[in-house]
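Trainee: Pasted the sequence and its predicted model underneath.
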Amino acid sequence: MRRRPSAATAAAVLALLVLLALAAPLLAGLTGQDPNAYHDDLVDSARGGVPLGSLGGISADHWLGVEPGTGRDLFVRLLYGARISLLVALGATAVQILVGVAAGLAAALGNRFAGQLIGRLTDVMIALPMLVLGIALTAVVPADFPRTLLLILVIGLLSWGGTARMVRAQTQALQGLDFVAAARLSGNGTLRIARRELLPSLAAPVITYAAIQVPANIVAEASLSFLGVGVKPPTPSWGQMLSSAQTWFRADPLYVLLPAGLLFVTVLASTVLGDAVRTALDPREGSRLRIGTGKEAAA
């Protein structure tokens, strides 16, 4: 991966975004801005709340301008929005990987009835429209339930089907190999074989799949927040900011472009890094990349 400039650049971009998100309270204190503090004196009420000044009210105090209508500092809100978007994406990925790995192993190692039952359930979960179900579930849950945790659970529990199918197929392929047969002949039970023999061999494809799922979960969180069923105001998220920015596109284009640009860069960097992880952990892919480079002889 170090030899691939695209992977190194993607990793550096993601590391910078995570660092900025973690340092959001520190940077907010440095700029002296609160993400939820209104500044009515920074917007033109006669024009419907358009920020005063050029480029959305950019100044020494407000580095990226202010939010139309409220005057809240846009730089600080983008940082706090990154915390929500990244936390939900990583948390949902962890949930779907844990559930998917457990379901896939149970389907592959269980009896025929259990395998068919989990297989049909997996097919149903893959076929269900995740976004529609997510809207329905987040709309009926009580308002006092933590929205960030709710988004993590909804996205993770509705999208584990692909992980389960992949783990089941990989496990069935591994069961025919000699080291698994030797462990079974040695008297090891199913759980011990799964823990000591199968899980280490499943690590590479699971990590690869998780890396690819992170950008998909970022988009899912942004979509739910954009539709108004994500985190509730005044807690910021990039999807929520895009939703409220629809009516301000002509008056303040920067208010739309900043969260959209950050969302695009994050998803692009995550996708590139996920593809690099897949290539690095797949020996066959690495062999194909070496063809014609003069490295196949050395390999």
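Mentor: On my side now, so go ahead.

Trainee: Please count neighbours and contacts with C-alpha atoms only from this point.
Mentor: OK.

Trainee: can you pull out the helices in the stretch 51-200 of the chain?
Mentor: With helices called from DSSP state H, counting those that start in this stretch, the stretch 51-200 of the chain shows them at 74-109, 112-127, 130-140, 147-158, 161-174, 178-185, 190-193, 199-226.

Trainee: Can you tell me which of those is most buried?
Mentor: Ranked by mean neighbour count, those are led by helix 74-109 with a mean of 23 (mean count of other CA atoms under 10 Å).

Trainee: for the helices of the stretch 51-200 of the chain, which one sits closest to Arg2?
Mentor: helix 199-226 (16.7 Å; CA to CA).

Trainee: Who are the packing partners of the helix or strand just after the closest one?
Mentor: Downstream of helix 199-226, the next assigned helix or strand under DSSP states H and E is helix 238-244. With contacts taken as 3 or more CA pairs under 8 Å, 6 or more residues apart in numbering; DSSP states H and E, helix 238-244 sits against helix 74-109, helix 199-226, helix 253-281.

Trainee: let's bring in a second one:
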Amino acid sequence: MSIALERSAPAPGAVPPGAGAGRQVWRRVRRRPSALAAAAVLALLVLLALAAPLLSHLTGQDPGAYHDDLVDSARGGVPLGSFGGISADHWLGVEPGTGRDLFTRLLYGARISLLVALGAVAVQTAVGVGVGLAAALGGRFAGRLIGLTTDVMIALPMLVIGIALTAVVPPDFPRPLLLILLIGLFDWGGTARMVRAQTLALRGLDFVDAARLSGGGGTLRIARRELLPSLAAPVITIAAIKVPTAMVAEASLSFLGVGVKPPTPSWGQMLSSAQTWFRADPAYVLLPAGLLFVTVLAFTVLGDAVRTALDPREGSRLRVGTGKESKA
């Protein structure tokens, strides 16, 4: 009896699924000032991206409007004025060669980068969880076949395939959707491996056996009602870590010309066109590169904080070391 209870008991400090799990994770996350700062940066970025049309209207600048009078044609299109043409009308200067407003283009570029990153992570999480569960619950032959397929998908070079797709994908196909599908469908291998390993460890525990013996339903019902709640913590953790990876992938694909096409702005596309202007207008390179760096860093710090908060050992450390977990 003692052995059975030990196998079925949750790890000390683990965050159980339920209504209070989110509050418990938040209490642990907010103890880290770096995580709060990262969350504040991301909240501000999302707010600015959502308010891009409003801010564009308030500033009176259209991200696609050309201003030839703001660039020096004699010097190849370098913005007039200092620091890339910063002025009361153009808060961050203008784009070399075109004179388009950089502030509004960065805001609209943030919408593309966030949309693609979050959409790609949603796709790869859904596929990875489904494939991982199928590999763990589908029998030995199915497990080996799915495992081999997962290894092949991990080994495929996404950037090379993305470049090749530009030759076959119709030009009118929505590029943000193409990026979401490309990144999501070629980056689910790590999630699938993790879910398979966790499911293999969970399916032999007593609560799964009890659900099976009590007639709780077939494999799909047990996976949905018993296994998925227990997999929520590691899945959320790996999804949070995948967001900055997806942002870098979107920027890389856009830099290589696979992403959105002009005049739709994106940070990766701006970096691609900025490489010829680095010496003449460093601000045009530093602004999108700096925003991408700060955003990826904020997602990474927040993802690490969520991982730590969902770690069972963190709960044990907090209770034994400080005694604050039960008082929060």
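Mentor: Now that the structure is in, tell me what you want to look at. Predicted model, so just to flag it, every value in this text is computed and none were measured.

Trainee: Just the TM-score for the two chains, thanks.
Mentor: The TM-score (TM-score structural alignment, normalised by the length of the first structure) is 0.96; 298 aligned residues with a CA RMSD of 1.6 Å.

Trainee: ok so, going back, of the helices and strands packed on helix 238-244 of the first structure, give the one that comes closest to Pro142 of the first structure.
Mentor: helix 199-226 (16.4 Å).

Trainee: could you give me the residues in the second structure that that closest one aligns onto?
Mentor: With TM-score structural alignment applied, helix 199-226 of the first structure matches the range 228-255 in the second structure.

Trainee: what's the average distance of the matching stretch to the first structure?
Mentor: Aligned to the first structure and superposed, stretch 228-255 of the second structure gives a mean residue distance of 0.3 Å (mean CA distance after the TM-score superposition for the first structure).

Trainee: roughly how far is that stretch from the heart of the chain?
Mentor: Averaging C-alpha positions (CA atoms, centre = their mean, to the nearest Å) puts stretch 228-255 of the second structure 4 Å from its chain's average.

Trainee: same thing with stretch 25-45 of the second structure?
Mentor: 16 Å.

Trainee: what's in contact with it?
Mentor: Stretch 25-45 of the second structure is contacted from outside by 15, 110, 295, 297-299, 301-302, 305-306, 309-310, 328, using CA atoms under 8 Å, 6 or more residues apart in numbering.

Trainee: picking that back up, could the helices of the stretch 51-200 of the first structure go into TSV alongside distance to Ala260 of the first structure?
Mentor: Listed next are the helices of the stretch 51-200 of the first structure as TSV, based on distance: least, CA to CA, whole Å:
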stretch	distance to Ala260 of the first structure
helix 74-109	11
helix 112-127	28
helix 130-140	19
helix 147-158	20
helix 161-174	28
helix 178-185	48
helix 190-193	46
helix 199-226	10
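
Trainee: For Ser59 of the first structure, find the nearest of these.
Mentor: Closest among the helices of the stretch 51-200 of the first structure, once you apply CA to CA, is helix 74-109, at 11.3 Å.

Trainee: Identify the residue range in the second structure corresponding to that closest one.
Mentor: Against the second structure, helix 74-109 of the first structure falls on residues 102-137 (TM-score structural alignment).

Trainee: how big is the offset of the matching stretch relative to the first structure?
Mentor: Per aligned residue, stretch 102-137 of the second structure averages 0.4 Å (mean CA distance after the TM-score superposition for the first structure).

Trainee: Spatially nearest residue to the most centrally placed residue in the second structure (excluding sequence neighbours)?
Mentor: What sits nearest the mean C-alpha location of the second structure, by CA atoms, centre = their mean, is Val243, with 1.5 Å. In this structure, Val243 of the second structure finds its nearest non-sequential neighbour in Ala117, 5.8 Å apart by CA to CA, 6 or more residues apart in numbering.

Trainee: just checking, Ser243 of the first structure touches Leu227?
Mentor: Yes. Judged on CA atoms under 8 Å, Ser243 of the first structure makes contact with Leu227 at a distance of 7.0 Å.

Trainee: out of the two, which sits in the busier spot?
Mentor: When neighbours are counted by other CA atoms under 10 Å, Ser243 comes out ahead of the other of Ser243 of the first structure and Leu227, with 18 against 14.

Trainee: Now which residue in the second structure aligns to the more buried one?
Mentor: That one, Ser243 of the first structure, aligns with Ser272 by TM-score structural alignment.

Trainee: Done for today, thanks.
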